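1. I'll drop the sequence and a predicted model, then ask my questions.
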Amino acid sequence: MIELKQSRNQFPREPIRLMSRVYKFILPDVRKELNGWRKEAGMIPDPELRRQALASIETKEFHCQGGAVYAAANLPKRHILIPLIVAFQTISDYLDNLCDRSTSMDEGDFRLLHQSMLDAIDPQAELTDYYALREEREDGGYLHRLVLTCQDRIRELPGYHAAQPFVAELVQLYTDLQVYKHIDPSLREAALLSWWELHQSRAPQLKWNEFAAATGSTLGVFMLFLSASDEHLSETSAQKIQDAYFPYVCGVHIMLDYLIDQAEDEIGGDLNFCSYYDNKETMLQRIVFMVDEARRDVAVLPASSFHVMIIEGLLALYLSDPKVSEQQEIRGVSRQLMRRSSLMRLFFFVNSRWIRKRLK
């Protein structure tokens, strides 16, 4: 029994072991958590808030599944990590829906809504009325319960005091992005460029759209949640983790997301950071560059093979999405990215398709 507990408390280092944990522990636990939040969302009084909350769960379940993979590296703590990751990602997805299809384009409204994410990662923060600047306000306490769930689970992470400053920095960047990308389309590009100038020194090799994409990922936050499950975590180690994930791992994550959403975003009039490249060849070169840099960055972390699997899993997850086959130009980019793929990427590609088939 002791050996079993020890093995379950280690980072999985091979794809088969990782996916075994995902199928046995992670997917069932994520489904259980989301079923609970789906029930809560269904009781939201305001019809528009209820519609967006339910849609965010129905259409973005894979975000929670992907994020919860980090709990596979500490199964004894998954009863803390999975509810935390699912609740935090559900806030993110819900607010993204609200802002994407918002009845306003008010910067103050978007910033107040996303204050909930900053409060969620601060166990000392007091709740406020996050809907105060918009018409739709009656959610029956749904957003407050999501925030409180995050705060409660964070209090159970023994090393969170060391991780918190770095989590807060990433969430602040995420919040800024969500505000600027959702304001009036005639203002958002200038706002994003001005914001990038303030942070350009953090990622001098990235273009402005690539930096913005990197701030839109929650993976660095989830990795820091995982690291905070260790009572011996130091601020030096937390800084090392943040540096390994931001900007390149986070950037790969969101650039792939935008890659497959180009047709959908064009129809919806939504900003898409892949649309700023002159041609698909340049876009492909930049994504490949970011993948190479991401692999180089995570090589400095303990159990680096786990983080390499995360990168390969991202490529497999997004390139296996049905949206790829619906877009001729993206099919070509996908084929080039998958060409000469490692066996690991092909393994995750097959598993990603299988998981989607099961969900249907």
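-> Okay, I see it.
2. from here on, contacts and neighbour counts on C-alpha atoms
-> Fine.
3. what's the neighbour count on the nearest residue to residue 158 once chain neighbours are set aside?
-> Spatial nearest neighbour of residue 158, chain neighbours left out: residue 231 (4.6 Å); criterion: CA to CA, 6 or more residues apart in numbering. Residue 231: 13 surrounding residues under other CA atoms under 10 Å.
4. and residue 231, helix, strand or coil?
-> coil (DSSP: H, G, I helix; E, B strand; the rest coil).
5. ok, now which ones touch it?
-> Applying CA atoms under 8 Å, 6 or more residues apart in numbering to residue 231 gives the contacts 157, 158, 159.
6. next one: residue 54
-> Shown in contact with residue 54 (CA under 8 Å, 6+ apart): 38, 41, 42.
7. could I get these in TSV, plus columns for distance to residue 135 and secondary structure?
-> Conversion of the contacts of residue 54 to TSV gives the following (distance: CA to CA, whole Å; DSSP: H, G, I helix; E, B strand; the rest coil):
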residue	distance to residue 135	secondary structure
38	23	helix
41	18	helix
42	19	coil
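8. and which of these is nearest residue 226?
-> Of all the contacts of residue 54, the one sitting nearest residue 226 is residue 38; the distance, using CA to CA, is 24.9 Å.
9. nearest the geometric middle of the protein, what residue?
-> residue 218 (3.4 Å; CA atoms, centre = their mean).
10. any idea how far residue 351 is from that one?
-> 22 Å (CA to CA, to the nearest Å).
11. ok, second structure coming up, stack it against the first:
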Amino acid sequence: MIQLEQRRNQFPREPLSMMNRVYRYILPEVRHELNRWRRSAEGIPDPELKRQALASIDTKEFHCQGGAVYAAANLERRDALIPLIVAFQTISDYLDNLCDRSTSMDQNDFRLLHRSMLDAVQPDAELVDYYALREEQDDGGYLRDLVMTCRNNIAKLPGFAAAQPYIIDLVSLYSDLQVYKHIDPKLREEALLNWWEQHKLRTPELRWNEFAAATGSTLGVFMLFLAAGNDKLDDSSARTIHHAYFPNVCGLHIMLDYLIDQAEDEIGGDLNFCSYYENRETMLERISLIVEGARRDIKKLPASSFHRMIIEGLLALYLSDPKVSEQPEIRNASKRLMRRSPLMRIFFFVNSVWIRKHL
């Protein structure tokens, strides 16, 4: 029995064992957590906050499903990792809706809202009124409950102290991006370029839009949550994980997201980082370079086969999205990126299609 438990809590080494854990444990438990947050959101008194909270859960469930895949690498800790990842990602999706689809364009409001994400990973920080700068105020404690759920589950991770500085770095960058990308469209590009000037030496190989995209991913945070489940985690190991995920793995995640959202974003007038390339050929070349960089970087990590599955799974998940078939140019780009795909990516592609249709 002990040997069985050890096998279940090792990193899955190949796609079949990964997807077995996903279907058996991850997807049902993510759904359970999201149903709990949906019930909570239904009780929000303010109608606008309620609408955005429910919309973020109903339309972005796959964000939580994808993030919680990291719990498949340590099933013994999934009682902490799945609620933590789902709560943190739900904060992210809810705030994205509040900044993107709601009533405010005030960057100070956006900054205060996103303080909740920093508070979620800093258990000693004093909680504040995150809605103080906007008209809508009464969420019935919804956002604070999400923050406290993150804190309560972080307390179950024995290696969190080593991971925390690197998590805070990623969450701070994420929060900056959300502030600048959601302000008045006339101001946002200049704000993003000024922000990049402060950070471009960290990622000299990236263009400004690629750096910004990399800051928009939560995958590095989730990997550090997973690592924090190990009481032997030290600063050197946490730093290695941070550098292996940021910027290329994180950048790939968000560039693929923007790739398939181009038509939708054009209609909505939303910023899309794929629109800043000179032409489609350059865009595909740059995304391919980021894929190569991500594959190279994860080789620095133990159990690199698991992280390779994450990369191939990202490509499969996004390139199998129904939005791809609705956009001829993106469909052609997808075919280019899928060309000479390894069997692993094709396996995840088929699974992604099945999950969308049946779960």
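-> Received it, and whenever you're ready, just let me know what you need. Remember, predicted model here, so these are calculated numbers, not experimental data.
12. after superposing, what score do the chains get?
-> Once superposed, the chains reach a TM-score of 0.99 (TM-score structural alignment, normalised by the length of structure 2), with 359 aligned residues with a CA RMSD of 0.5 Å.
13. and of the contacts of residue 231 of structure 1, the nearest to residue 50 of structure 1?
-> Using CA to CA, the contacts of residue 231 of structure 1 come closest to residue 50 of structure 1 at residue 157, 31.3 Å.
14. and what about the closest one, helix, strand or coil?
-> Quick answer, by three-state DSSP: residue 157 of structure 1 is coil.
15. what's it in contact with, if anything?
-> 80, 225, 228, 229, 230, 231.
16. what subset of those is buried?
-> Those of the contacts of residue 157 of structure 1 that meet the buried threshold are 80, 225, 228, 229, by 16 or more other CA atoms under 10 Å.
17. pull the most distant pair out of those residues.
-> Most distant of these, by CA to CA, are 80 and 228, 11.0 Å apart.
18. residue 78 of structure 1: what's its closest spatial neighbour, skipping adjacent residues?
-> In space, residue 78 of structure 1 is closest to residue 71, 5.3 Å off (CA to CA, 6+ apart).
19. that older thread, top of the contacts of residue 54 of structure 1 by neighbour count?
-> With neighbours taken as other CA under 10 Å, the top of the contacts of residue 54 of structure 1 is residue 41, carrying 24 neighbours.
20. ok, that one to residue 150 of structure 1 distance?
-> 17 Å.
21. related to what we said a few turns ago, possible to save the contacts of residue 157 of structure 1 as JSON lines with distance to residue 190 of structure 1?
-> Shown next, in JSON lines, are those (distance: CA to CA, whole Å):
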{"residue": "80", "distance to residue 190 of structure 1": "40"}
{"residue": "225", "distance to residue 190 of structure 1": "33"}
{"residue": "228", "distance to residue 190 of structure 1": "37"}
{"residue": "229", "distance to residue 190 of structure 1": "40"}
{"residue": "230", "distance to residue 190 of structure 1": "42"}
{"residue": "231", "distance to residue 190 of structure 1": "43"}
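22. before we move on, back to that, my read is that the residue nearest to the centre of structure 1 contacts residue 251, right?
-> No - using CA atoms under 8 Å, residue 218 of structure 1 is not in contact with residue 251, being 10.5 Å away.
23. what comes up buried for stretch 152-163 of structure 1?
-> For stretch 152-163 of structure 1, burial by neighbour count (16+ other CA under 10 Å) applies to 152, 153, 154, 155, 157, 159, 160, 162, 163.
24. swap in stretch 289-305 of structure 1?
-> Residues of stretch 289-305 of structure 1 classed as buried: 290, 291, 293, 294, 295, 297, 298, 304, 305 (neighbour count, 16+ other CA under 10 Å).
25. likewise stretch 137-157 of structure 1?
-> Residues of stretch 137-157 of structure 1 classed as buried by neighbour count (16+ other CA under 10 Å): 137, 139, 142-155, 157.
26. go through the buried ones among the contacts of residue 157 of structure 1 and say which is closest to residue 118 of structure 1.
-> Nearest to residue 118 of structure 1 among those: residue 225, at 14.4 Å, using CA to CA.
27. does that closest one touch residue 81 like I think?
-> Yes - checked against CA under 8 Å, the pair residue 225 of structure 1 and residue 81 is within contact range at 7.2 Å.
28. any chance of the contacts of residue 54 of structure 1 in CSV, plus distance to residue 270 of structure 1?
-> Compiled in CSV, these are given as follows (distance: CA to CA, whole Å):
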residue, distance to residue 270 of structure 1
38, 26
41, 25
42, 27
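29. with the flanking residues excluded, which residue is spatially nearest to residue 184 of structure 2?
-> Looking at residue 184 of structure 2 with CA to CA, 6+ apart, the closest residue is residue 105, at 6.4 Å.
30. look up how far residue 195 of structure 2 lies from the one you found.
-> 18 Å.
31. and what of residue 145 of structure 2?
-> Using CA to CA, residue 145 of structure 2 is found at 31 Å from residue 195 of structure 2.
32. could you do residue 83 of structure 2 as well?
-> Taken as CA to CA, the span from residue 83 of structure 2 to residue 195 of structure 2 is 33 Å.
33. look at those two and report which has more neighbours.
-> Using other CA under 10 Å, the more surrounded residue of residue 83 of structure 2 and residue 195 is residue 83, with 24 against 17.
34. show me the contacts for that one.
-> Residue 83 of structure 2 touches 30, 33, 149, 150, 153, counting by CA under 8 Å, 6+ apart.
35. if we go to 7 Å?
-> residue 33 (CA atoms under 7 Å, 6 or more residues apart in numbering).
36. give me the element it is part of.
-> helix 78-100 (DSSP states H and E).
37. one step back: would a markdown table of the buried residues of stretch 289-305 of structure 1 with secondary structure and distance to residue 336 of structure 1 be doable?
-> Listed next are these as a markdown table, based on DSSP: H, G, I helix; E, B strand; the rest coil; distance: CA to CA, whole Å:
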| residue | secondary structure | distance to residue 336 of structure 1 |
| --- | --- | --- |
| 290 | helix | 15 |
| 291 | helix | 14 |
| 293 | helix | 18 |
| 294 | helix | 19 |
| 295 | helix | 18 |
| 297 | helix | 23 |
| 298 | helix | 24 |
| 304 | helix | 26 |
| 305 | helix | 24 |
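38. present these as a markdown table; the columns should include distance to residue 18 of structure 1.
-> Below are these laid out as a markdown table (distance: CA to CA, whole Å):
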| residue | distance to residue 18 of structure 1 |
| --- | --- |
| 290 | 24 |
| 291 | 21 |
| 293 | 23 |
| 294 | 20 |
| 295 | 18 |
| 297 | 21 |
| 298 | 17 |
| 304 | 14 |
| 305 | 11 |
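39. returning to what we had before: okay, and which of the buried residues of stretch 137-157 of structure 1 map to helices?
-> Among the buried residues of stretch 137-157 of structure 1, the residues falling in helices (DSSP state H) are 142-154.
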